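J.: just the structure for this:
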Amino acid sequence: MKFLASVRDEMKKVTWPTGKKLRRDVVIVIQTSLIFAVLFYIMDTGIQSLFNWILR
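T.: Below you'll find the predicted structure:
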């Protein structure tokens, strides 16, 4: 039970983000994920086209 008490004490020390900051961070994560997805798609398509051109 000592462990659970120390967990409770530590959780009281946690500073949780505000709703506004949390939304901003979520938007940044989604935007970054989309950017990387588009970049990987472009690179994958380019490499695939290059290999198809080499193997003809």
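J.: drop to CA atoms for contacts and neighbour counts, all remaining ones
T.: Will do.
J.: how deep is Val27 tucked in, by neighbour count?
T.: 12 (other C-alpha atoms under 10 Å).
J.: and it, what element?
T.: helix 19-55 (DSSP states H and E).
J.: got it, and Thr15?
T.: Per DSSP H and E: Thr15 is located in neither a helix nor a strand.
J.: re the thing from before, chain center to the helix holding Val27, what's the gap?
T.: Computed by C-alpha atoms, centre = their mean, to the nearest Å, the chain-centroid distance of helix 19-55 equals 12 Å.
J.: compare with the first, here's sequence two:
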Amino acid sequence: MTAELKKVSWPNRKELTTYTAVVILTVVVVAFIIWVWDVGLTLIFKALGFYR
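T.: Got it, this is the predicted structure:
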């Protein structure tokens, strides 16, 4: 197992920071899109009388 870990190409600090920022930004964007859909559908269903 140690031999296999030595074969791994580990990212340097700059790459790691970039990858981490991309992941965090992606999670925030997807969460925002889901929130917008949730609020939008809730408003539509309230307007149609499904929620009282």
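J.: returning to what we had before: in structure 2, point out the residues matching the helix holding Val27 of structure 1.
T.: Using TM-score structural alignment, helix 19-55 of structure 1 lines up with residues 13-49 of structure 2.
J.: so which bits of that stretch are buried?
T.: Of all the residues in stretch 13-49 of structure 2, not one is buried under the rule 16 or more other C-alpha atoms under 10 Å.
J.: tell me how far the residue sitting nearest the centre point of structure 2 lies from Leu48 of structure 2.
T.: Geometric centre of structure 2, nearest residue: Val27, 1.7 Å, by C-alpha atoms, centre = their mean. Distance of Val27 of structure 2 to Leu48 of structure 2, computed by C-alpha to C-alpha, to the nearest Å: 31 Å.
J.: again with Val30 of structure 2
T.: Going from Val30 of structure 2 to Leu48 of structure 2 by C-alpha to C-alpha gives 27 Å.
J.: also Val8 of structure 2?
T.: From Val8 of structure 2 to Leu48 of structure 2 the distance is 56 Å (C-alpha to C-alpha).
J.: please apply the same query to Ala21 of structure 2.
T.: For Ala21 of structure 2, the distance to Leu48 of structure 2 - C-alpha to C-alpha - is 41 Å.
J.: now do Thr26 of structure 2
T.: For Thr26 of structure 2, the distance to Leu48 of structure 2 - C-alpha to C-alpha - is 33 Å.
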